[in-house]
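> Provided below for reference: sequence and predicted model.
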Amino acid sequence: MPGVEGRREGHHPGAKAFHWITALAVLGLLGVGLWMTGLPLGLLKFKVYGWHKWIGLVVLVLTVARLWWRWRHPPPALPGALPGWERRAAHAAHWTLFFLLLAMPISGWLMNSAAGVGLYWFGYVPIPDLVPPDPDLFETLRTVHRVLSRLLMAVVALHIGAVVYHDVLRRDGIFRRMWLSGER
């Protein structure tokens, strides 16, 4: 068994669950979001937009819960051998992801409100409008939502690139700390 210095403590199973459920939802939302905008007007487009909004709100709830969880259960420290710039980049990327995981669903919720479209979460729970209907505000929020989605795609790509770098090239075990069967 390695000494304390050689041991890489993994994330708590709760943190792993939040991470992987959110990751799957976000990847699905990004893919569906790109696809749905090109659909012809009709029942399918209406249904897909509804599901996109519902899952977006799930991501908002998961992210708030995940931040609460992280506050109550701080993540393990990064390995001491990691250069300072990589530590700073990792922290900046994670907090940027958290910001975008909050900003994306909130901008979508605001956009939906400005469109004057009623929203019932999963068809049952009424979601209050955050702003009154306003076509100009809707167009602005649509642009904001689109820009945030592109930023989110870029940060997710960087995150995945860092995983590949650490797991395949450096083989330093950082990825395994968050993998479902990783060390704890």
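The structure has been received and is ready for your questions.
> switch to C-alpha atoms for all contacts and neighbour counts from now on
OK.
> what about the top helix by length along the chain, distance to the chain center?
Ranked by residue count under DSSP state H, the longest helix found in the chain is helix 84-115. A distance of 7 Å separates the centroid of the chain from that of helix 84-115, by CA atoms, centre = their mean, to the nearest Å.
> List the buried residues of that helix.
87, 93, 96-98, 100-115 (16 or more other CA atoms under 10 Å).
> also this one, for the comparison:
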Amino acid sequence: MKHSIPTHTTAKYTNTAMALHWAVAALMVWGFALGWIMTEIHGITPTKLRYFSWHKWIGVTVLVLALARLLWRVTHQPPDLPDGMHGWEKLAAHAGHALLYVLMLAIPVSGYFYTSAAGVPVVYLGVVPLPTIIDADPALAKLLKTIHIWLNYGLLGAVAGHLLAVVKHQLFDRQRLLQRMLPFGR
């Protein structure tokens, strides 16, 4: 089995790119976990309503940060992938990143549309009322809820693939890709 030639590059992402990456990643994990927990609570309870609010706030924050991240990515060249990577691996990396960006945007938007169609207002941080995008429509709400859930499962799969690729390139190919996205170390 042929392994890639290790490429030890010191090129890192910018501090802004790293901060946006880790902030969005942490918020998406928190939002996913909270979504899972809140939907398992039976009935309408104060705790469930509080979790729904937090989930929406996380979604709005992810959307804003994902847009900032996309803008940063478009205006700042990321470090090159190692020369030792095969062409198909580079193509897979670019496709995987594109999918992650699509999901970072589509999941909060689908949640926002679902909330609007369900006739529930979004009041960001309990202070800023956001506009209602879609009139209340129970049938549309049901469809949008399903879309929102399946996009999240798609994100789970895309993140798993992303993490497996990091492990492969870090441990097996010794390409040190992880260091490019870590704020500490060289």
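Noted; the coordinates are in hand. Note that the coordinates shown come from a computational prediction; the quantities given were computed from them, not determined experimentally.
> quick one: TM-score?
The TM-score (TM-score structural alignment, normalised by the length of the first structure) is 0.94; 179 aligned residues with a CA RMSD of 1.2 Å.
> about what we covered before: quick one: the residues in the second structure that the helix or strand just after the longest helix of the first structure pairs up with.
Of the helices and strands lying after helix 84-115 of the first structure in sequence (DSSP states H and E), the nearest is strand 119-121. Using TM-score structural alignment, strand 119-121 of the first structure lines up with residues 122-124 of the second structure.
> what's around residue 144 of the second structure, how many residues?
21 (other CA atoms under 10 Å).
> ah, wrong one, I meant residue 50 of the first structure
17.
> Residue 126 of the first structure now?
Residue 126 of the first structure is flanked by 11 other residues according to other CA under 10 Å.
> Kindly report the same for residue 145 of the second structure.
A count of neighbours around residue 145 of the second structure, defined by other CA under 10 Å, yields 20.
> which ones are touching it?
110, 111, 114 (CA atoms under 8 Å, 6 or more residues apart in numbering).
> give me that answer again for 6 Å
By CA atoms under 6 Å, 6 or more residues apart in numbering, the residues touching residue 145 of the second structure are residue 114.
> Tell me which stretches of the first structure form strands.
Ranges of strands in the first structure, per DSSP state E, are 119-121, 125-127.
> Now tabulate these in JSON lines and tack on distance to residue 53 of the first structure.
Shown next, in JSON lines, are the strands of the first structure (distance: least, CA to CA, whole Å):
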{"stretch": "strand 119-121", "distance to residue 53 of the first structure": "8"}
{"stretch": "strand 125-127", "distance to residue 53 of the first structure": "11"}
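> tell me the most buried of the ones you listed?
Highest mean neighbour count of these: strand 119-121, a mean of 16 (counted as mean count of other CA atoms under 10 Å).
> which position in the second structure aligns with residue 74 of the first structure?
Using TM-score structural alignment, residue 74 of the first structure sits opposite residue 77 in the second structure.
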